[in-house]
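Colleague: what shape does this take:
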Amino acid sequence: MGKILEINGPLVKLELPQTVIGEQVRVGRLGLVGEVIGREGETALAQLYEDTAGLRPGEVAEGLGWPLSVELGPGLLGAIFDGVQRPLAAVREHSGDRIARGVAVPSLARDTRWHFVPEPAWRAGTALAGGEVLGSVRETASITHRILVPPLLGGELLELAPEGDYTIEEAIGRVKLADGRIEKLRLFHRWPVRTPRPFRQRDHAVAPLLTGQRILDTFYPLLKGGKAAIPGPFGAGKTMLQQQIVRWCNAEIVVYVGCGERGNELTDVLEFMPELKDPHTGRPLLERTLLVANTSNMPVVAREASIYVGITLAEYFRDQGYDVVMVADSTSRWAEALREVSGRLGQMPVEEGYPAYLGSRLAAFYERAGRVETLAGGHGSVTLIGAVSPPGGDFSEPVTSHTKEIIQTFWALSKELADARHYPAVDWLESFSGYVSSAAKWWAQHVDPDWETARAEALDLLAASEELQRIVNLVGVEALSSEQRWTLEAASLIKEGLLQQAATDEVDSYASPEKQFALLAALLEIRHQGLRLVRLGVPARRLIQLPLLAQARRWKSQHGADDFDALKAKIAAIPAAFEPLLEEYGTPAAGTQPGEAAA
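Modeller: Here you go, the predicted structure:
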């Protein structure tokens, strides 16, 4: 036991000679929980995860003997935790609508009985390695929870419990370690959140994370096990885009971390998520979702911890062989927590007051993403998607610029597009993806070999239209040639008929890869047909007046995946829509191929 010496906001100096850096402590008469972050002689410096108002020097303090850890076992899915893995439902039963300081409730329910089915291959006397699958528990109707041996534990299996119902604290087996000690195996184990969970090796298999959002999947793809960022100013639609990803992505487990966001915004997420149906199974989406809620009015240090709690939970399900996507909203608030603590520590500030280690902390966090071969021999992945909230939409500020150097997919949101009601408001000029060549292999194998070529043509068209739009803004559209005016119209067709996608549209909220490519190919074919006629002398205004263009803008909302044949029929009829103009202005010159692109 020790005592409090000094208090500086969330930082408390303690007289605790035996503690080590990283150890959890309980402080004061309320038993506030914290973590040792520094030592000097007989004193320890701890950051507390709860408000220190009313705390006084001289009150008791004690080390708990373990680092900040999470409990990993059945009961995680469908739960809502705070930044240090306290279940908010249990906290509410204990202290009401407001979280009382010092409240201590177990992360996983101790009285729930789970039906455990052991793996038939295990027998007494067999060697057991860390990370092996002991058996399974049917946690929800959507997900089977695989019970793992703690990663650092291994030895000779002495016994394994038969199939039956057990609480998470009851022993389901015993293992004899190399030093002769005997350890009990349970349905759960603990793991320190700041230590990445081990795996055999990284797996370089290519599989895209399909979100059903055309601007993301077709233009700026993300692979399972990849790293992405969604930067954008207030009002650009970050939360809605994240919710679309959570709802439609082809990951098996979703971990959503609300880190320092406004309470009302996070409340919308907490109310929205339980009502959603999983489009892949028809079951409630919450059956395969984990929520970590740490709003801006909660203690700032717990905000810093919440990111690590979320990624550790994601790694745990990865080790079970699942594909996991973790959405962190937002890493800017996490970085602000780092800035506040470093300021109180008196550390030298650098860019905009952030600590010098901001870049390395961000890199270490994103490095925990990846597709791996697990210790049990299976394969799983953690895909990290971090939202960034740059003040005033300034992408040159430190958090955004450091993140941009680390991640490989950058979905930049534009306030101008959002103000124009163009959603998702992903800026096709600012965004990028480093996974295009890898994703192209998957698209060529599963959808169409021309995906990469069509994508590049569409992006070139969008870039050309931006240049032409600057000319129009200066001297007017009359200064453009017919070919340039058709380029502007074709780009507008791509923007409205492909890139815009309403989250509330029941037909178009999700677009399969096949539908995405069909629409892209169709709109590019319209561009090719029009370009051929422009070169024959047809005025651009005649092409712009064609009913086909207005119809093509509506195809995305008229045809879902189950109505694909009707969409293909309309695409096949595209050349016929240009026939009257072709007959009026003559046939193409010799050697000119239909669909030939502009030089």
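Colleague: make it CA atoms for all contacts and neighbour counts henceforth
Modeller: OK.
Colleague: so what's A61 closest to, chain neighbours aside?
Modeller: Nearest residue to A61, sequence neighbours excluded (Cα to Cα, 6 or more residues apart in numbering): V27, at 4.3 Å.
Colleague: swap that for I253, please
Modeller: Nearest non-adjacent residue to I253, counting by Cα to Cα, 6+ apart: V324, 4.7 Å away.
Colleague: please generate a structure for the following sequence too, so the two can be compared:
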Amino acid sequence: MKEGDELVGGDIIGEVKETKVMTHRIMVPLKMKGIVSSIEEGKFKVEDTVCTLKDGNVKHNVSMMQIWPVRRPRPFAEKLDCDVPLISGQRIFDTFFPLAKGGTAAIPGGFGTGKTVSQHQLAKWVDAEIIVYVGCGERGNEMTEVLEEFPEVEDPKHGLPLMERTVLIANTSNMPVAAREASVYTGITLAEYYRDMGYNAALMADSTSRWAEAMREISGRLEEMPGEEGYPAYLASRLAEFYERSGRVRCLGSDDRIGSASIIGAVSPPGGDFSEPVTQNTLRMAQVFWALDAKLADRRHFPAINWLNSYSLYTDTLSDYFNTQIDKSWMGNKIKAMTILQKESELEEIVQLVGPDALPERERVVLDVARMLREDFLQQNAFHEVDTFCPLDKQHAMLEVILRFHEKALAAVEAGMTLEEISKLDVVDDISKMKYVSNETYKNEFKRIKNSIDESLGG
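Modeller: So this is what the prediction gives:
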């Protein structure tokens, strides 16, 4: 940028190294425009003038700081389709229920089902340049855990602490309700601000139920007419306003840059009741629903996402990306895996009545493969150095191995092999250890497992 250049609102006039991995781009305030009459270089305070614009007879002083009311959405040039996935490295999210950059997701679940741990995992591993983590009405020890853990976690992209690209907004449960109500708006405004710089930002709101409770308390003090369960009548519109501020956009300015702000909101329904107003109104807005299941959490299955109740409305939009960038069989394999899990759910009712031995061999194979999908694919250890993050190509390769086993096991049963003989094969143990194979060397190992499946099951 030099003197004489003509600028409009949103143009970048300079950069400041905010952290070792994040460059803060100084933008012209949105309502300003003009010709650069002077521009400075060096060290400044945020209030100091770094650039002067002349718009006719009007002179504008531009500083490094922008002031914006948090309840008002920041404008953009154009809203784009959400057709690029927000990759998290968590198999159940990426493979079964993907979220797009600029998309919205809700994680509802009762106490102890793993909402906070899921959001911590997403904050650590999603491929966004900026993470905004809002602890809205959470216990103080949870925010302390984030503050202690994030500076120690290594960012896989840069090898530096994750805190280098994270903004924390701490609003614990003992803080004033007005601050709690404002904390979520502050978070989404920051996400929009970084989006306008051309970054992909991801907002983790934990939890929107506490935000709704703050609205209920303020509404009660203002003596407003209560709605369902005492929440204000405008609860649905406030939630809609919040989630509508997400999106993948073409930013204001002359350089045609693209940024996104994704929202992942945790919901804490009392007693795990998904029919309560906050959960129901959130489901109307969010395009991805990751339903946490207390029974799965009790069985130590994490992430405790119920694959039969969850859904993603981005699946069709993102199918082209997965089929072209990863493998053309990605969507087909996902459908096959979901079909096996749904079939298992149907067979479980029969098993509970008469036991598994009463089932035909083919259907017992389905139960075994469904167990593999649940335990060896969907279940993921957040504290294991390899399994905590799984790249997309490894996810695809793992699913291919399990589906190959399913296909060959059915053929072997038809040829006269018993299920007991199949379950004693060494390859079954190899499949259970796939998730712990290094992300750099898995290809050769998975090839060996496929060959072993073919040899053991008469391929």
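Colleague: neighbours of the residue nearest to A61 of structure 1, how many?
Modeller: V27 of structure 1 has 25 neighbours, counted by other Cα atoms under 10 Å.
Colleague: now L239 of structure 2
Modeller: The number of residues near L239 of structure 2, taken as other Cα under 10 Å, comes to 19.
Colleague: now swap in Q352 of structure 2 and tell me
Modeller: 9.
Colleague: what helix or strand is it on?
Modeller: helix 330-354 (DSSP states H and E).
Colleague: tell me the residues of structure 1 aligned with the following helix or strand past that helix.
Modeller: Counting by DSSP H and E, the next helix or strand C-terminal to helix 330-354 of structure 2 is helix 361-372. Aligned using TM-score structural alignment, helix 361-372 of structure 2 spans residues 482-493 in structure 1.
Colleague: ranges for the helices of the stretch 1-150 of structure 2?
Modeller: 91, 115-125, 140-149 (DSSP state H, counting those that start in this stretch).
Colleague: mean per-residue distance, the second one versus structure 1.
Modeller: Once the two are superposed, helix 115-125 of structure 2 sits an average of 1.0 Å from its aligned residues in structure 1 (mean Cα distance after the TM-score superposition for structure 1).
Colleague: please identify the buried residues of that helix?
Modeller: Residues of helix 115-125 of structure 2 classed as buried by neighbour count (16 or more other Cα atoms under 10 Å): 115-116, 118-125.
Colleague: picking up where we left off before, tell me which of the helices of the stretch 1-150 of structure 2 sits nearest to S209 of structure 2.
Modeller: helix 115-125 (12.2 Å; Cα to Cα).
Colleague: one step back: tell me the secondary structure at the equivalent of the residue nearest to I253 of structure 1 over in structure 2.
Modeller: Using TM-score structural alignment as the criterion, V324 of structure 1 maps onto A201 of structure 2. Using DSSP: H, G, I helix; E, B strand; the rest coil, the structure places A201 of structure 2 in strand.
Colleague: ok, A201 of structure 2 touching A191?
Modeller: Yes - judged on Cα atoms under 8 Å, A201 of structure 2 makes contact with A191 at a distance of 5.6 Å.
Colleague: anything in contact with each of these two?
Modeller: Between them, A201 of structure 2 and A191 share these contacting residues under Cα atoms under 8 Å, 6 or more residues apart in numbering: 130, 132, 261.
Colleague: just the element for the last one, please.
Modeller: Secondary-structure assignment from DSSP H and E places A261 of structure 2 in strand 258-267.
Colleague: structure 1: which residue goes with F150 of structure 2?
Modeller: With TM-score structural alignment as the criterion, F150 of structure 2 matches M273.
Colleague: do you know how far the nearest residue to its match once chain neighbours are set aside is from T312 of structure 1?
Modeller: Nearest residue to M273 of structure 1 in three dimensions, chain neighbours excluded: L286, at 6.5 Å (Cα to Cα, 6+ apart). Distance, L286 of structure 1 to T312 of structure 1, by Cα to Cα, to the nearest Å: 19 Å.
Colleague: how about the strand holding A261 of structure 2, which residues of structure 1 does it hit?
Modeller: Counting by TM-score structural alignment, strand 258-267 of structure 2 corresponds to 379-388 in structure 1.
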